[in-house]
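Chemist: I would like the atomic coordinates for the input below:
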Amino acid sequence: MDISEGLAFMDAEAQAGRLFDNGVWRPARGGERPVIEPATGQVLRQAGIATAEDMREAIAHAAAAQPTWAALAPRERSGVLLRAAQWLQLHVGELAHAIARETGGVIRKGEQEVSAAILLCQLAAGLPVRAQGDVLPSTPGRLSIARRVPYGVVGVISPFNIPLILGLRSVAPALALGNAVVLKPDSRTPFTGGAIMAEMLRHAGLPAGVLQVLSGDAEAGEALVTDLRVPMIAFTGSPLVGRRIGELAGRHLKKVSLELGGSNNLIILDDADLDAAASAAAFGAWFHQGQVCMASNRVLVHEAVAEELKQRLVSKAKRLPVGDGAAERVALGPLIDQRQLERFDAVVKDTIAAGAKLEAGGAHEGLFYQPTVLSGVKPGMRSFDEEPFGPVLNLVTFRTDEEAVELANNSHGGLAAGVISRDVARALAIGERINAGMVHINDQTVNNDYTNPFGGPGLGGNGTSVGGPADIEQYTRWQWVTIKSAPPAYPF
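Modeler: Below you'll find the predicted structure:
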């Protein structure tokens, strides 16, 4: 098998209006929709829009292919994931550029996505050959085993912001552990969130039907979530949509993994190195235009150093270049589309109207929004209470460590938190009291090693995690097996 081949699919016409179904690209019953490059407004390609009928047909193909895939020797499933990693390694540059264009990111962000995708495939390749169960105590003459078995078909619904990673982090381990997967990427990023995975796994030798890729709208998503042949749904996206998926999945007695968003807090104490803290806060708030579920959307700073920190951040905001990240060296690219821009701009304007002060930014040209600093942000303001999902750094002041913890926990949960201080013990004592799934001492909130559990409580999701040691538990279920040498005699 020649894994070096396969970039012909990057041609804009290669999957125009098509879905990846049973190992081939076929037309979507729902027609086509243009995929717009955020930085230029140009049409990159046409996305196929799946209907409910498309989705049901794809699920049938996945359900038919899954038993044979699960029955393969563990080393064979591992080999597919390792070859997928090799395919990605051969094409890092081209894929990174494509990611930057479709997502509105900078080239470096695209390179990081491909690098992380390689690691995700390599990590998943190790799962089939790991021990996955226990020998349980039992009566003499009986062997009692608890083992992990695949769910069958896993539905994955992924977002637009970091589409390759946020799809593959579920697709790769679910496949490795013997499931088939039906993936519905965001229709704004169908190439980076779907086509790349379809092609890399096809070239790696994944049997037809084991991975189905269908972009579409709520109709296709609801068909996936409600189909009884799909016992598990993994969703990454907004709390609003996550609640709807959770309700539907619960009604149909499905396992559901939700990774949403919420408020992430970066706490900067009065003894912090302010140059380092300002750099960390700027990256945490403005990386990929703040369109990251771990973004440092609240920066809680001790009032004794708030003014000095603000000056540093305003200086950075005014100097950071904004532009087309696929064509020039910039720090921030465009927001994904007009709808996202309008919602984010309304959050900023409403927060200013409620009493916050605009220190920098707050303006945009097209989808290019300037890095923004707001001071005097307080509970009750939209940028404090909601996840902005845009390039705004909200400065919130506090007087005591207790007040910092109280402000950080003034939310319905979040994914990540950070505490910056020269006193590590003090920072850790604060971090241990914050209601977040991940806590980083002396770092900002946008962190992921991919070998770690990733998730959060409340609006962060439903308290479950993906990644690292969490994957076997997430994508398999327990089955109890007992073995006797002969049937016993019973009194009936």
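Chemist: hey, let's count contacts and neighbours off CA atoms from now on
Modeler: Fine.
Chemist: any idea where the strands of the stretch 301-450 of the chain begin and end?
Modeler: Counting by DSSP state E, counting those that start in this stretch, the stretch 301-450 of the chain has strands at residues 357-360, 364-365, 368-369, 372-375, 392-398, 414-420, 436-441.
Chemist: Mind checking the ones you listed for the one nearest to residue 163?
Modeler: With C-alpha to C-alpha as the criterion, residue 163 lies closest to strand 414-420 of the strands of the stretch 301-450 of the chain, at 18.0 Å.
Chemist: Please give the structure of this sequence too, so both can be compared:
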Amino acid sequence: MMAATILGNLAQKQGWIGGWADLGGAVLPVNEPATGELMAEVALANPADVRRAAKAAREAQCAWASLPFLDRAAIFRRAVVVLEREQEELASWIVRETGGILPKAQFEIGSVINLLHEAAAMLTQPRGLILPSNEGTLSYARRVPHGVVGVISPFNFPFLLSARALLPALATGNAVVLKPDPRTPVSGGLLHALLFEAAGLPANVLQVLPGEADAGESLVTDPDVTMISFTGSTAAGRRVGELAGKHLKKVALELGGKNSMIILDDADLDAATSCGAFASWMHQGQVCMSAGRHLVHEKIAAEYVKRMTEKAKHLPVGDPYRENVALGPLITAKQVEKVTRIVTESVAAGARLQAGGTAKGLFYSPTVLDGVTPGMAVFREEIFGPVVAVTTFSTDEEAIQLANDTEHGLSAGIISNSLMRARAIAERLNVGLVHINDQTVQDDGLMPMGGRGSSGNGSRHGGPANWDEFTQWQWVTYKNAPPPYPF
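Modeler: From the prediction side, this is the model:
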């Protein structure tokens, strides 16, 4: 079974550079957040490993791009077969390594299956345009791969968010060096190595290197890596963007968010609280699209807070692998400390704690704060924890101003029985994603996903955006004979 194969390989402390191979010698422990149990040990890549992997990927890329397109498509389809066969065991691993509940792990796997189908389908799509030209000349533009794409992926949805860049990058003819987050090196990286090994991907086209910041910086600056796709915090993204710009590399940044749920006074409160609870508490709020602000019309705010508080008090928190719970642990003690600080500072500044606000180990209770104002930490900072922060407004104009009062611009949700009113608000929000009568955490892999401002640099993943991100235009002309020139 695949999970057993993973554990066997991890026990040998191996990494993946075109195949199972020893890395620099350091060991990275993989611990289960819910229990602290050591699940496995994997090799920790260093800058020398990155250099070796990037060079091997560069050497393999041309042959991969030249492989007949149906042969390449078949590899993605075989990966689907393997993933569908092994999904139950892989979901269990993802639950344990990430601290997420089982439906979240199943969503990741189902989404990656869809993305594999999409990657295979990309290979039968047109990749160029015939351009206007004079008689005797053929002029066209075609999409060509960048070469080697470096992918740096996060811990929260590691299997899915690695795949979101990895699969279209491969499909468009690039080789890939993937550096998963060191907190989830298996779900974010080595699972993909195993999957494509089983599917028959040629050697060296994919490299997987679990590593810390030094490995990440080496990947961004490596001369054989021509594009970087980074998903993670805004602070880390600024550093990646700085280094990539210095080395004149294309960079796609999908960063943090301070997203708003806007609840209008004509909203169905049952639907609104259901959407709002999911938007802030799904995966303990550790999602870039989580609702960090609940902007609620003053006429219904008291009832909204009351209903949300009741939900918070009855949602079970615990070990998602061994118990039937709604919320699992946060990823690390450092993250618990951050959430605790933001909540504590906000209460000291005048916010009212209606539910939660307590931690037991890595388990943080679903929390509700009301009376939140724009000067408070919980209004301004990305929380990445299970906190509903309620701010009231009196007019639609005020709701728009509050929602746009942030450097971020990722996602928004609007709940209203008046679609035209909600649409008028949506059109004035500075976000990359907006959902009317739905919540903020949305991702189907078929749409252009990305943010504005400090949520990203305008890059997009998914659907039609994949050709834009993972290829570049090349102009080609053919003439019957060379033309004469005056000198």
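Chemist: Overlay the chains and give the TM-score.
Modeler: Counting by TM-score structural alignment, normalised by the length of structure 2, the TM-score of this superposition works out to 0.98. Behind it: 487 aligned residues with a C-alpha RMSD of 1.1 Å.
Chemist: any chance of the strands of the stretch 301-450 of structure 1 in JSON lines, plus distance to residue 148 of structure 1 and mean neighbour count?
Modeler: Shown next, in JSON lines, are the strands of the stretch 301-450 of structure 1 (distance: least, C-alpha to C-alpha, whole Å; neighbours: other C-alpha atoms under 10 Å):
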{"stretch": "strand 357-360", "distance to residue 148 of structure 1": "53", "mean neighbour count": "17"}
{"stretch": "strand 364-365", "distance to residue 148 of structure 1": "51", "mean neighbour count": "12"}
{"stretch": "strand 368-369", "distance to residue 148 of structure 1": "48", "mean neighbour count": "22"}
{"stretch": "strand 372-375", "distance to residue 148 of structure 1": "48", "mean neighbour count": "23"}
{"stretch": "strand 392-398", "distance to residue 148 of structure 1": "44", "mean neighbour count": "26"}
{"stretch": "strand 414-420", "distance to residue 148 of structure 1": "28", "mean neighbour count": "29"}
{"stretch": "strand 436-441", "distance to residue 148 of structure 1": "25", "mean neighbour count": "23"}
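Chemist: okay if I get those strands as a markdown table plus distance to residue 93 of structure 1?
Modeler: Rendered in a markdown table, the data for those read as follows (distance: least, C-alpha to C-alpha, whole Å):
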| stretch | distance to residue 93 of structure 1 |
| --- | --- |
| strand 357-360 | 34 |
| strand 364-365 | 29 |
| strand 368-369 | 25 |
| strand 372-375 | 31 |
| strand 392-398 | 30 |
| strand 414-420 | 30 |
| strand 436-441 | 31 |
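Chemist: right, so of these, which gets closest to residue 459 of structure 1?
Modeler: Closest of the strands of the stretch 301-450 of structure 1 to residue 459 of structure 1 is strand 414-420, at 5.7 Å (criterion: C-alpha to C-alpha).
Chemist: equivalent range in structure 2 for that closest one?
Modeler: For strand 414-420 of structure 1, the aligned range in structure 2 is residues 409-415, judged by TM-score structural alignment.
Chemist: quick revisit: so which of the strands of the stretch 301-450 of structure 1 is nearest residue 162 of structure 1?
Modeler: It's strand 414-420; of those, that one is closest to residue 162 of structure 1 (C-alpha to C-alpha) at 15.8 Å.
Chemist: Average offset of that closest one relative to structure 2?
Modeler: Strand 414-420 of structure 1 differs from its equivalent in structure 2 by a mean of 0.8 Å after superposition (mean C-alpha distance after the TM-score superposition for structure 1).
Chemist: report the angle between the axes of that strand and strand 436-441?
Modeler: Going by axes from the mean of the first three to the mean of the last three C-alpha atoms, to 10 degrees, strand 414-420 of structure 1 is angled at 20 degrees with respect to strand 436-441.
Chemist: what's the distance between strand 414-420 of structure 1 and the middle of its chain?
Modeler: 17 Å (C-alpha atoms, centre = their mean, to the nearest Å).
Chemist: now swap in stretch 473-480 of structure 2 and tell me
Modeler: Counting by C-alpha atoms, centre = their mean, stretch 473-480 of structure 2 is centred 37 Å from the centre of its parent chain.
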